[in-house]
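K.L.:
pasting the sequence and the predicted coordinates here, then a few questions.
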Amino acid sequence: MKKKTMMKAAGFLAAVALLASAMPATDPISKESGATVVNTTTLAKEVRGFRGATPVKIYIKKGKVVKVEALKNQETPQYFSRAKAVLAQYEGKAANKAAKMKVDGVTGATYSSRALVKNVQAGLKYYEAHR
């Protein structure tokens, strides 16, 4: 009887471990190729462009923004490609200063570019608070 109970418990724990490993990571900060990466998918899900969320990944090395990459979104491709120009303005800047930068939206892609800026600001603010 005792062996049967232990087998059930072991099976249950194995199932829990399997489910936990299948769930996506929710921590917005990770490490990738020596850089700290902040993913704003869960951080700034309320930030909307013209057609929805516009998450980004921010790559930071030695306290400086190395790259900002737009992630999958539902924005109109021809306008979003123009809006992504705002992301390059953060590259090479110290993360704490980049978080406070005033970046103008791109004419013709105002909603998308403003949403990208808000995502970067949210990601850098989170980075500063949790590094």
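P.N.:
Noted; the coordinates are in hand.
K.L.:
going by C-alpha atoms from here, please, whenever you check contacts or count neighbours.
P.N.:
OK.
K.L.:
wait, doesn't Asn39 sit right on Lys57?
P.N.:
Yes. With contact defined as Cα atoms under 8 Å, Asn39 reaches Lys57; the gap is 4.5 Å.
K.L.:
with neighbour numbers in mind, choose between these two.
P.N.:
Counted by other Cα atoms under 10 Å, Asn39 and Lys57 do not tie: Asn39 has more neighbours, with 29 against 21.
K.L.:
look up how far Met7 lies from that one.
P.N.:
40 Å (Cα to Cα, to the nearest Å).
K.L.:
tell me which helix or strand Gly92 sits in.
P.N.:
Under DSSP states H and E, no helix or strand contains Gly92.
K.L.:
how near is it to Thr76?
P.N.:
Remark: distance between Gly92 and Thr76 (Cα to Cα) = 28 Å.
K.L.:
same deal with Val56?
P.N.:
Counting by Cα to Cα, the gap from Val56 to Thr76 is 16 Å.
K.L.:
so between the two, which is more surrounded?
P.N.:
Neighbour totals were compared for Val56 and Thr76, and Val56 leads with 24 against 13 (other Cα under 10 Å).
K.L.:
okay, now the residue lying closest to Lys45 once chain neighbours are set aside: neighbour count?
P.N.:
Leaving aside its sequence neighbours, Lys45 sits nearest to Ala53 (Cα to Cα, 6 or more residues apart in numbering; 6.1 Å). By other Cα under 10 Å, 23 other residues sit near Ala53.
K.L.:
this is the other structure I want to compare:
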Amino acid sequence: MKKIKALTATCVVAMATIFVSAMPTDGIMTKEGKTTIVNTQLLGKKVRGFRGATPLKIYIEKNKVIKIEALKNQETPKYMAMAKKLLANYEGKTVKKAAKMEVDGVSGATFTSKSLKKNVQLGLEYYQKNK
């Protein structure tokens, strides 16, 4: 009887482990060492530049924005290169300050600029709510 109980308990633990490990994570916020990375691909899927979504990865350490990088998108490379220069304005700022910033868009890449700024805002808000 003890062997059956032990075997049953082992099976229950194994099944629980399988179910927990199979649960999807939201994929929005991950950790790499001391760095938290916020991926706006899901958060900003409805945020559109001129030709579509403009997802970002926002790297945060000690509650400061370390860097922001643009992910794969359908924007015209020339305009995306112009617009993503505005992302440097957020680097080195605290998350709280960066979330409140009113960064100027880039002339000639207005739609792309607006979508990048919106994605930064969404990502930083998500970080503040879920850290």
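P.N.:
It's in. Please read these numbers as outputs of a predicted model, since none were measured by experiment.
K.L.:
residue boundaries of the helices in structure 2?
P.N.:
Using DSSP state H, the helices of structure 2 run over 2-22, 77-83, 95-100, 110-130.
K.L.:
who wins for proximity to Ile66 of structure 2 among those helices?
P.N.:
helix 95-100 (9.9 Å; Cα to Cα).
K.L.:
buried residues in that closest one?
P.N.:
Residues 95, 98-99 are the ones in helix 95-100 of structure 2 that count as buried (16 or more other Cα atoms under 10 Å).
K.L.:
and stretch 45-59 of structure 1, by the same measure?
P.N.:
Counting neighbours by 16+ other Cα under 10 Å, stretch 45-59 of structure 1 gives 47-50, 52-59 as buried.
K.L.:
and for stretch 120-131 of structure 1?
P.N.:
For stretch 120-131 of structure 1, the neighbour count (16+ other Cα under 10 Å) marks 120-127 as buried.
K.L.:
the residue nearest to Lys45 of structure 1 contacts Val47, correct?
P.N.:
Yes. Using Cα under 8 Å, Ala53 of structure 1 is in contact with Val47, at 6.0 Å.
K.L.:
joint contacts of the two?
P.N.:
Counting by Cα atoms under 8 Å, 6 or more residues apart in numbering, the residues touching both Ala53 of structure 1 and Val47 are Ala115.
K.L.:
how about the contacts made by the most centrally placed residue in structure 2?
P.N.:
Most central in structure 2 under Cα atoms, centre = their mean is Asn39, positioned 1.9 Å from the mean C-alpha point. For Asn39 of structure 2, the contact set (Cα under 8 Å, 6+ apart) comprises 27-29, 55-58, 123.
K.L.:
and for Gln121 of structure 2?
P.N.:
Going by Cα under 8 Å, 6+ apart, Gln121 of structure 2 touches Ala99.
K.L.:
give me the distance between it and Thr40 of structure 2.
P.N.:
Gln121 of structure 2 sits 10 Å away from Thr40 of structure 2, going by Cα to Cα.
K.L.:
just Ile60 of structure 2 next, same as before
P.N.:
14 Å.
K.L.:
the more surrounded of those two?
P.N.:
Taking neighbours as other Cα under 10 Å, Ile60 of structure 2 and Thr40 compare with Thr40 leading, 28 against 24.
K.L.:
hang on, the earlier thing: nearest to Gly108 of structure 1, of the buried residues of stretch 45-59 of structure 1?
P.N.:
The nearest one, if we look at these relative to Gly108 of structure 1 and count by Cα to Cα, is Phe50, at 11.2 Å.
K.L.:
now do the residue lying closest to the closest one once chain neighbours are set aside against Lys4 of structure 1, distance only.
P.N.:
Among residues not flanking Phe50 of structure 1 along the chain, Tyr111 sits closest, at 5.2 Å (Cα to Cα, 6+ apart). According to Cα to Cα, Tyr111 of structure 1 stands 60 Å off from Lys4 of structure 1.
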